[in-house]
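> heads up, no residue letters with this:
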């Protein structure tokens, strides 16, 4: 199969797994990373954008030039290095030193007036030793929030590819509530899911089917071989059996859930049409009144 994950300038184009938290970004990111040519960053990098969308290299495109913007970007990068290098996140950035990272940061900020070029140079320098260490050719960033800044990412990597797992909003909202996120509010969690999924779909679909693909999370867990074959073809590589190692038979049962009518009504109000599009709601999946999931 022709290798289609190579940019026209000869550089390796990365893959971004985007969407909403609790949608399957992690398992899809890791499964692609099991391929011999790909390597997942050890944790959601959050270098380009933070989960709250307030910080990250994306500010170089959004904020006016000046010392304040420079200081904010520098602080964000220092934070990511400290959190991921010294913390418990699987030794992210362990392949570089703080001194080298600081120098790369200052080189980036010196040339930040041309954000796309300077950010690409920074990321290529940051991740090249990691790829060399692992023997992979392409890196994968599984930060879900990247789906909200697709238009900025394609300025940096014009031929980057985006993989978007989409999961039933009710299941996502329940999971978010169990985590204690969004103040434990089911409705707020559902709104959060809808905003992130809608943004990723809007920007992704504008790129075309050769650059953006959606994967139904339910189909992924029920028949991972078929869905990972689809992902492999999209990425332009042969599927490898190792890409299925992250899946287990128990994952196929996570969708045997019952939904309360108020949950279904709220989903259809917040994201009209998506239930029908993905076939999420069946008659036998509805709970009787006052039921419990």
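Yep, that arrived. Note that the structure is predicted; figures quoted are calculated from it, not measured.
> going forward, measure contacts and count neighbours with C-alpha atoms only.
Will do.
> count of residues packed around residue 282?
11 (other C-alpha atoms under 10 Å).
> Please tell me how far it sits from residue 45.
The gap separating residue 282 from residue 45 is 37 Å, by C-alpha to C-alpha, to the nearest Å.
> Residue 222 too?
Using C-alpha to C-alpha, residue 222 is found at 28 Å from residue 45.
> contacting residues around residue 170?
Counting by C-alpha atoms under 8 Å, 6 or more residues apart in numbering, residue 170 makes contact with 190, 259, 263-264, 267.
> Quickly find the element holding it.
Here residue 170 is covered by helix 169-179, with elements defined by DSSP states H and E.
> for the stretch 51-200 of the chain, what spans make up the helices?
For the stretch 51-200 of the chain, the helices defined by DSSP state H, counting those that start in this stretch cover 59-62, 67-86, 98-110, 115-134, 150-156, 169-179, 186-205.
> tell me what the second one is packed against?
Under the contact criterion of 3 or more C-alpha pairs under 8 Å, 6 or more residues apart in numbering; DSSP states H and E, the helices and strands touching helix 67-86 comprise helix 59-62, helix 98-110.
> from those, which stretch is densest packed?
The highest average neighbour count among those, using mean count of other C-alpha atoms under 10 Å, belongs to helix 59-62 at a mean of 17.
> Give me the distance from that one to the chain's centre.
Computed by C-alpha atoms, centre = their mean, to the nearest Å, the separation of helix 59-62 from the middle of its chain amounts to 20 Å.
> Also stretch 96-115?
Averaging C-alpha positions (C-alpha atoms, centre = their mean) puts stretch 96-115 24 Å from its chain's average.
> sorry, back to before: need the max-distance pair from the contacts of residue 170.
The span of those, defined through C-alpha to C-alpha, is set by 190 and 259 at 14.1 Å.
> Neighbour count for those two, which is higher?
Ranked by neighbour count (other C-alpha under 10 Å), residue 190 and residue 259 place residue 190 first, with 25 against 21.
> here comes the other one, which I'd like you to weigh against the first:
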């Protein structure tokens, strides 16, 4: 373990793949601070032109005000003093990545930890953005059986898609992971399965800590204690984080997906399920109409992603400042660590 390691850590994966559980486990490590979803990293990046030249202190203040008080962010979940963070950003390096890093470093400092991370399932679509701002970051991709992820996603009150959108989201996530592995290399990208994590948490977390260049911390397997204090009971879809890790819901898709839905999901995800070690159930082939609709939606989503990538390159060419974080080194923390 290198005590000077300070690389940011980003957790990503298809929604309903256990990323909140993993976030809680990582936050329980004595050296890593991992907040609940903040939702201001990607929105700040998309809004970066709004703040103009960050060499100007007034523009850095406008950015800091937006991060800490904007309606599109969840800064409040960090429980930080907004005024202190604003002043630190104003007096910090003039780049977007630096401003965001200042917020996360303040959170890590509050918890007495030298390293920080962030979790958002949709980060699998935004790795290029994250690497632009944090080129030394490490990425952890959590994969869950696509049938379980899809069946769980369909039950969420905040998910407004259909079975086709849910299946495509899982497919996009695992396809992205397959590309990122060789592109980023074993020191930057790590993939693990949800089923393995809940079946043998200590084994999987030890392996993850080797990737992170950290000593294993046994408190990681007791993350449910932290979750009971920080994950509200109103978020019913995250209540399993209040329990010790278990495999009780592995394979729940068999009860949750109706026959035609199960057939469709298994068929269109079959090769990828096998690639990740998931056995097929021998589902029937969906109708030609069902498959045609799935592929039409897939083509539309591909065109939309391609158009967004082209637009982002255009926007990038007009940036007034670099976006890369200029902050380096571990967070300065007091001798006595806060175990909260």
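Perfect, thanks for sending it. None of these values were measured; they are calculated from a predicted model.
> Out of the contacts of residue 170 of structure 1, list just those in helices.
Residues from the contacts of residue 170 of structure 1 lying in helices, with DSSP state H as the criterion: 190, 263-264, 267.
> show me the contacts for residue 23 of structure 1.
So residue 23 of structure 1 contacts 165-167, 172, 217 (C-alpha under 8 Å, 6+ apart).
> how about a cut-off of 7 Å?
Residue 23 of structure 1 makes contact with 165-167, 172 under the criterion C-alpha atoms under 7 Å, 6 or more residues apart in numbering.
> Please dump the residues you listed into CSV; it should also carry neighbour count and distance to residue 231 of structure 1 for every row.
Listed next are these as CSV, based on neighbours: other C-alpha atoms under 10 Å; distance: C-alpha to C-alpha, whole Å:
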residue, neighbour count, distance to residue 231 of structure 1
165, 26, 11
166, 25, 14
167, 25, 16
172, 22, 22
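> how about those residues in TSV, adding distance to residue 76 of structure 1?
Shown next, in TSV, are the contacts of residue 23 of structure 1 (distance: C-alpha to C-alpha, whole Å):
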residue	distance to residue 76 of structure 1
165	27
166	29
167	30
172	28
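> rewinding a little: let me know which of the helices of the stretch 51-200 of structure 1 is the nearest to residue 255 of structure 1.
Evaluated over the helices of the stretch 51-200 of structure 1, closeness to residue 255 of structure 1 peaks at helix 169-179, with 8.3 Å, by C-alpha to C-alpha.
> Run the chain-centre distance for the closest one.
In terms of C-alpha atoms, centre = their mean, the centre of helix 169-179 of structure 1 is found 18 Å from the chain centre.
> next one: stretch 93-102 of structure 2
Taking mean C-alpha positions (C-alpha atoms, centre = their mean), stretch 93-102 of structure 2 and its chain are 20 Å apart.
> Kindly report the same for stretch 12-26 of structure 1.
That offset, for stretch 12-26 of structure 1, works out to 2 Å (C-alpha atoms, centre = their mean).
> just to revisit the earlier point, nearest approach to residue 213 of structure 1 belongs to which of the helices and strands packed on helix 67-86 of structure 1?
Checked against C-alpha to C-alpha, the stretch from the helices and strands packed on helix 67-86 of structure 1 lying closest is helix 59-62, at 25.2 Å.
> Which part of structure 2 matches stretch 136-155 of structure 1?
Under TM-score structural alignment, stretch 136-155 of structure 1 corresponds to residues 113-132 of structure 2.
> State the distance spanning the first to the last residue of that stretch.
Terminal residues of stretch 113-132 of structure 2 lie 24 Å apart, using C-alpha to C-alpha.
> buried ones in that stretch?
For stretch 113-132 of structure 2, the neighbour count (16 or more other C-alpha atoms under 10 Å) marks 113-125, 127, 129-130 as buried.
> before we move on, what about stretch 36-47 of structure 1?
Residues of stretch 36-47 of structure 1 classed as buried: 36, 38-47 (neighbour count, 16+ other C-alpha under 10 Å).
> I'd like the helices of the stretch 51-200 of structure 1 as a markdown table, with distance to residue 25 of structure 1 appended.
Converted to a markdown table, the helices of the stretch 51-200 of structure 1 look like this (distance: least, C-alpha to C-alpha, whole Å):
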| stretch | distance to residue 25 of structure 1 |
| --- | --- |
| helix 59-62 | 24 |
| helix 67-86 | 19 |
| helix 98-110 | 27 |
| helix 115-134 | 20 |
| helix 150-156 | 16 |
| helix 169-179 | 12 |
| helix 186-205 | 12 |
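> how about the ones you listed, which one is nearest residue 20 of structure 1?
With C-alpha to C-alpha as the criterion, residue 20 of structure 1 lies closest to helix 186-205 of the helices of the stretch 51-200 of structure 1, at 5.5 Å.
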